[in-house]
Structure formats: C-alpha cells, structure tokens
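*Asks:* Pasted the sequence and its predicted model underneath.
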Amino acid sequence: MTKKIIMNPRPSKQPDPATADQWVENRAPDVKEPVKRLTLDIPVSLHRTIKAQCAMRDTKMVEEILELLIKKYGNPQ
C-alpha cells in the first residue's frame, strides 16, 4: 500500500506590502489617530517575564506596554 501525500502549491507571489501596511494601520481600532510601529530589542528574560505575566492576566503584551508608555509620557490625544 502506497501512502499519498498531497501538498498545496507554494504561493506564486510575495504578499502585497500595502496589505501588510493596511493590517498594521487597522489593528488598533481604539486609537483615534494613525499608528506607527515601534521595534524594541529587549533581553529574552524580560520578554519571557512580560509574556508570562500577560498570559496570567489574559492580556496582550502590546496593551500593557502601551499602557506603561502612556503612564510615562502621557496620552497626547
């Protein structure tokens, strides 16, 4: 008996960068102004701690980090 494996074909083109930009702009509906992406390099241990704490509180990392930034710098809206 021969086992057949069916594989889906590889997508023929790269994702449209405009689609990715659209996703970034539309992922924070509670923000009333356009958003900018911020990339941070943090130690793995700190990332694990934040991620674990957020998992225990059933929150997203971005929500908690944004809250900390607003507490430190205020909400300019």
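*Replies:* Yes, it's here. Numbering: from 1, shown residues only.

*Asks:* Every contact and neighbour count from this point should use C-alpha atoms.
*Replies:* Will do.

*Asks:* what's near enough to touch residue 33?
*Replies:* With Cα atoms under 8 Å, 6 or more residues apart in numbering as the criterion, no residue contacts residue 33.

*Asks:* Secondary structure class of it, three-state.
*Replies:* Following DSSP: H, G, I helix; E, B strand; the rest coil, we place residue 33 in the coil state.

*Asks:* ok, it to residue 64 distance?
*Replies:* Separation of residue 33 from residue 64 (Cα to Cα, to the nearest Å) stands at 19 Å.

*Asks:* and the comparison structure, right after this:
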Amino acid sequence: MSTKKVSIGAKPTNKPATPTADAWVENRTAADAHETMKRLTIDVPESLHRAIKSQCAMRGTKIADEVRELLLQKYGNH
C-alpha cells in the first residue's frame, strides 16, 4: 500500500486585498473623458443584443461606445 503525500502551502499573509471590481468601476475614467463615468445597466431582448453585438463586431467597435454615441446624439453632450 502506498501513501500519498500532500504538501500544504505557505501561511496566508495579511496583505491588503486587491481593489474589488466595484471599486474599479467607481474610480475609473475614460481616456477621452474629463468627467467621472457612471455605470448604466439596461435589459434588452436577446435578439436585439445579438444584432447589436454582431454589427459592432463587424465594425470593430465596442457596444458601450456605440450606445454612448447614441445617447449623446439623443441627449447632447452637456
């Protein structure tokens, strides 16, 4: 009968935790924006999301950039 050896890693340290995703979103800024960015979450039908995603992929753009541009066209750049 053989025995299996299990090694136990080093004891965890009390290093400060890395920033959470929420903290990153709260503190990030876009390279071309001069004001703080805020997150906007919306629900869209799956078929609409698929159409948006495929069109953006063909143009080589990001969905967020396209939606941001549409919102600026509708509501202006105040």
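*Replies:* Yes, it's here. Remember, predicted model here, so these are calculated numbers, not experimental data.

*Asks:* Mind checking the TM-score on these two?
*Replies:* After superposition, the two chains reach a TM-score of 0.69 (TM-score structural alignment, normalised by the length of the first structure), with 64 aligned residues with a Cα RMSD of 2.4 Å.

*Asks:* what helix or strand is the residue nearest to the spatial centre of the first structure on?
*Replies:* For the first structure, the residue lying nearest the average C-alpha position, counting by Cα atoms, centre = their mean, turns out to be residue 62 (7.1 Å). Following DSSP states H and E, the helix or strand that holds residue 62 of the first structure is helix 61-73.

*Asks:* ok, now residue 59 of the first structure?
*Replies:* For residue 59 of the first structure, there is no host helix or strand (DSSP H and E).

*Asks:* Now which residue in the second structure aligns to it?
*Replies:* Alignment note (TM-score structural alignment): residue 59 of the first structure maps to residue 61 of the second structure.

*Asks:* and if you look at residue 72 of the first structure?
*Replies:* In the second structure, the residue equivalent to residue 72 of the first structure is residue 74, according to TM-score structural alignment.
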